[in-house]
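Colleague: Got a predicted model here, sequence first, then my questions.
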Amino acid sequence: MLSSFSVMAQGKKPPVKTTPAKSIQKSRKDMFKIKAPKIQYVRPDTAILVEYDEFPEDTSDAANSVFFNPSKQLSIVSEDTSTLDLGEQQIVEMSEEVLIDSTWIKVAGYYAIWDTHNINPYRKDGRNLKDTLHIHLEEPEKKRYAKMPLEKTPITSDFGFRGYRWHYGTDIDLNTGDTIYAAFDGVIRISKWDGGGYGNYIVVRHYNGLETLYGHMSRPLVNVGTFVKAGEAIGLGGSTGRSSGPHLHYEVRYEGNPIDPERLYDFPDYKLISKDFTITSALFNYYNSALKYKKGGSRSGATSARRAAYHKVRSGDTISEIARKYGVSQAQIMRLNRITGKTVLKLGRSLRIR
């Protein structure tokens, strides 16, 4: 039998196959469907300062999570092309909707790419944002609320320099097996293993345009494509991947660009700072320092930029109350400030918390 190429070479046109109208309509109806695949950091002693050793390996997802560039350039061929199927990565042109339980769920119209493997496939530098974006963290009128990622949120490490690398999230202490919750309503975009960095981790894309990442889990509880409500259990805490002890590595991102979670959350008081949040290019100015040290900056410079938290003693303050307020142990405060059982707290004294 002659191939279409052979027929054309002989000056003959290959036979034209006709497609029934119903098939055309069905293909148009299905063109936006995003089919999710069916996928069947010892505990830190808060009594002493712990120097974490959880820097990701160069080939890990964590190492590539900010400065990732896809090896294959993505392009939109024409306005009539709804999706370009590149394995697990798809470009969605006209709308960002996912079919969940026979219902079309709109998730974050700010994004154009649905990628179930790469944390940051967007190739957008937050420093180049020209507009100011106002987003809602809570919308009670739409029954969309925010929840804390854990039942308790004692911070063990902040966003910023960690030794000689930049730490793009906030570490929150937990016990192995503690339940981890979705921060906002959204859809699970990534649920996978990263042995050189995040361990078992999940990325959730939210209605408000943010994405949150939950790292070092002992076990995920949800699959890619699952729609979750704020406060719904998505995983169990652990110390998988590049981790020195059980904790949750928690990140907040916009178009792949990490944002300091402490700009959204008051972790010691266990609440959002505000129901709304403003995103500008200034949020990502830290990239200048992060890139500098990624390319081999001095360790001493990084160490000097690390933050320490202090509390000024007020009337009626006790060590136990201060420890509870900041989510740390009394022993840690006493050690950092060389306090003994007989020490009297003087009004106005600055106590180092972490």
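Modeller: Perfect, I can see it now.
Colleague: rest of the way, CA atoms for contacts and neighbours
Modeller: OK.
Colleague: Kindly list the longest helix within the chain.
Modeller: Scanning the chain for the longest helix, with DSSP state H as the assignment, gives helix 21-30.
Colleague: After that one, which helix or strand is next?
Modeller: Downstream of helix 21-30, the next assigned helix or strand under DSSP states H and E is strand 85-86.
Colleague: For that following strand, name the packing helices and strands.
Modeller: If you count contacts as 3 or more C-alpha pairs under 8 Å, 6 or more residues apart in numbering; DSSP states H and E, strand 85-86 packs onto no helix or strand.
Colleague: Other residues contacting that strand?
Modeller: The contact list for strand 85-86, computed with C-alpha atoms under 8 Å, 6 or more residues apart in numbering, reads I91.
Colleague: Give me the next element, helix or strand, following that strand.
Modeller: Next element after strand 85-86 (DSSP H and E): strand 89-91.
Colleague: Please identify the buried residues of the helix or strand that comes right after that following strand?
Modeller: Downstream of strand 89-91, the next assigned helix or strand under DSSP H and E is strand 97-100. Buried residues in strand 97-100, defined by neighbour count with 16 or more other C-alpha atoms under 10 Å: E97, V98, L99.
Colleague: Now distance to N200 too, for those, in a markdown table please.
Modeller: Output for the buried residues of strand 97-100, formatted as a markdown table (distance: C-alpha to C-alpha, whole Å):
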| residue | distance to N200 |
| --- | --- |
| E97 | 26 |
| V98 | 24 |
| L99 | 25 |
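Colleague: What is the nearest of those residues to L133?
Modeller: E97 (21.1 Å; C-alpha to C-alpha).
Colleague: Surely that closest one is in contact with T103?
Modeller: No: judged on C-alpha atoms under 8 Å, E97 makes no contact with T103 at a distance of 9.6 Å.
Colleague: Could you say which helix or strand holds D171?
Modeller: strand 170-173.
Colleague: For that strand, which helices and strands make contact with it?
Modeller: So strand 170-173, by 3+ C-alpha pairs under 8 Å, 6+ apart, packs with strand 155-157, strand 247-254.
Colleague: so after the first one, what's the next helix or strand?
Modeller: Just to be clear, that refers to strand 155-157. Next helix or strand after strand 155-157 toward the C-terminus (DSSP H and E): strand 160-162.
Colleague: returning to what we had before: what's the closest of the helices and strands packed on strand 170-173 to D266?
Modeller: Nearest to D266, of the helices and strands packed on strand 170-173 and by C-alpha to C-alpha, is strand 155-157 at 10.6 Å.
Colleague: let's bring in a second model and compare:
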Amino acid sequence: MLNPSPMDQELLAPPAAQEAATRGFAADMARALTVHPRSISPKYFYDARGSQLFDAICELPEYYPTRTELAILRRHAPEIAAQMGPRAEIVEFGAGSCVKVGLLLDAMEQPARYLPIDISGEHLAASAAELRGRYPALDVQPVVADYTQRLLLPALLPGAGRRVGFFPGSTIGNFTPAEALHFLQVAGQVLRGGALLLGADLVKDPAVLHAAYNDAQGVTAAFNLNLLARSNRELGTDFALEQFAHSAFYNAPLQRIEMHLVSRCRQQVTLDGQAHAFDEGETLHTENSYKFTVDGLRALAERAGFRAGPVWTDPQRMFSLHWLQAPK
């Protein structure tokens, strides 16, 4: 689903990053409306409104991943901080609201710097400002960028310890297996000599998974449909949101949740003057969320050049956090 690129990406100032993001969104939407079956990257969920909706999803009673991962972090933060060592620098991929990293910062010995990376510049700026207020002595340097591309990050600060990547939330599950491998290979290059703390959702009862992505309040549906609203705002498309329905289901053979937007009728959508027909029942595939076994995730990381270390899970083994040593 995501589209990693081998091209290096400079650290962009927010206006330049926004222009680049809009161009990428337009190109990917044009492709999505042309190919069959239709699909688009889930990274386009995350404009300011989409980020707010995702934060709301994380508070839902049905959505177990966030609270479970937070509980693991609270319980094991001292052990994780010991693995990091003193004066470590954290690079968070897809930082969002910067909530989970606070549990690590509280446990760390003199963290040197925090580099949150996110595609939603407005949301990232607000989160970084809030974090600076909580940790005034911490050097917080937000990076507005697409973390699925190679990143040229600044050199370690003088006197800093190791560079540790943080990729929570099982966002690794939004990649296809090949893309997940590619991302880990790129992360290994960025974090060379350091480590990656990776959150991964585990295979479980399909009924639990179904409920997590089909909440009773309809917040996940609004989050899914917001992708179309964003396209209308930013790209000038004319999606009629009321003519699309949210659909999420567990594909057991592929061990993944799939999210789609289903056309309720035969209709047309226009982009740059070009009309694209949707048949009744045709879908735009917006997200995959792969689930893992502990052994399967460790094997994937080792294929990417990492050395698998400690694994922390909750008592019910719903979710996992993996310490992965980056290549030297």
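Modeller: Perfect, I can see it now. Computed from a predicted structure; not experimentally measured.
Colleague: And the TM-score between these chains?
Modeller: TM-score for the superposed pair, counting by TM-score structural alignment, normalised by the length of structure 2: 0.24. Supporting figures: 144 aligned residues with a C-alpha RMSD of 7.0 Å.
Colleague: a markdown table for the helices and strands packed on strand 170-173 of structure 1, including distance to R165 of structure 1 and mean neighbour count?
Modeller: A markdown table is the format used below for those (distance: least, C-alpha to C-alpha, whole Å; neighbours: other C-alpha atoms under 10 Å):
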| stretch | distance to R165 of structure 1 | mean neighbour count |
| --- | --- | --- |
| strand 155-157 | 13 | 21 |
| strand 247-254 | 15 | 25 |
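Colleague: looking at those, which is closest to V7 of structure 1?
Modeller: Across these, closest to V7 of structure 1 is strand 247-254 (C-alpha to C-alpha), at 52.9 Å.
Colleague: what's the following helix or strand after the closest one?
Modeller: strand 257-259.
Colleague: On the three-state scheme, the closest residue in space to T313 of structure 2 that isn't next to it in sequence is what?
Modeller: Leaving out its chain neighbours, the residue that sits closest to T313 of structure 2 by C-alpha to C-alpha, 6 or more residues apart in numbering is S320, at 4.5 Å. The three-state assignment at S320 of structure 2 reads strand, by DSSP: H, G, I helix; E, B strand; the rest coil.
Colleague: Could I get the contacting residues of S320 of structure 2?
Modeller: Contacts of S320 of structure 2 (C-alpha under 8 Å, 6+ apart): E69, G199, A200, D201, L202, V294, V311, W312, T313, D314.
Colleague: Looking at those, which one is closest to A56 of structure 2?
Modeller: E69 (16.1 Å).
Colleague: Can you give me the neighbour number for the closest one?
Modeller: 25 (other C-alpha atoms under 10 Å).
Colleague: Please identify which pair of the contacts of S320 of structure 2 lies farthest apart.
Modeller: E69 and V294 (14.7 Å).
Colleague: For structure 2, which segments are assigned as helices?
Modeller: With DSSP H as the criterion, structure 2 has helices spanning 14-34, 48-57, 64-84, 101-107, 121-134, 177-190, 206-212, 219-235, 294-303.
Colleague: ok so, going back, right, and the helices and strands packed on strand 170-173 of structure 1 - which one's nearest Y326 of structure 1?
Modeller: Comparing those by C-alpha to C-alpha, strand 155-157 comes nearest, at 8.1 Å.
Colleague: Export the helices and strands packed on strand 170-173 of structure 1 to a markdown table and append columns for distance to R28 of structure 1.
Modeller: Output for those, formatted as a markdown table (distance: least, C-alpha to C-alpha, whole Å):
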| stretch | distance to R28 of structure 1 |
| --- | --- |
| strand 155-157 | 49 |
| strand 247-254 | 31 |
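Colleague: ok, P310 of structure 2 - contacts?
Modeller: So P310 of structure 2 contacts H322, W323, L324 (C-alpha under 8 Å, 6+ apart).
Colleague: ok, the first one to A212 of structure 2 distance?
Modeller: Spelled out, that is H322 of structure 2. 23 Å (C-alpha to C-alpha, to the nearest Å).
Colleague: for the last one, same thing?
Modeller: Separation of L324 of structure 2 from A212 of structure 2 (C-alpha to C-alpha): 28 Å.
Colleague: now do the second one
Modeller: Summarising the geometry, the distance separating W323 of structure 2 from A212 of structure 2, computed by C-alpha to C-alpha, is 26 Å.
Colleague: And for A71 of structure 2?
Modeller: The spacing between A71 of structure 2 and A212 of structure 2, counted by C-alpha to C-alpha, is 18 Å.
Colleague: Neighbour count for these two, which is higher?
Modeller: In terms of neighbours (other C-alpha under 10 Å), A212 is the more surrounded of A71 of structure 2 and A212; the figures are 21 against 14.
Colleague: Isn't that one up against Y64?
Modeller: Yes: between A212 of structure 2 and Y64 a contact is recorded at 6.9 Å, counting by C-alpha under 8 Å.
Colleague: still on that earlier bit, format the helices of structure 2 as CSV; extra columns: distance to F278 of structure 2.
Modeller: Below are the helices of structure 2 laid out as CSV (distance: least, C-alpha to C-alpha, whole Å):
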stretch, distance to F278 of structure 2
helix 14-34, 9
helix 48-57, 24
helix 64-84, 34
helix 101-107, 42
helix 121-134, 32
helix 177-190, 28
helix 206-212, 26
helix 219-235, 14
helix 294-303, 37
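Colleague: looking at the ones you listed, which is closest to E287 of structure 2?
Modeller: helix 219-235 (8.9 Å).
Colleague: between that closest one and helix 14-34, what angle do the directions make?
Modeller: Helix 219-235 of structure 2 runs at 110 degrees relative to helix 14-34, counting by axes from the mean of the first three to the mean of the last three C-alpha atoms, to 10 degrees.
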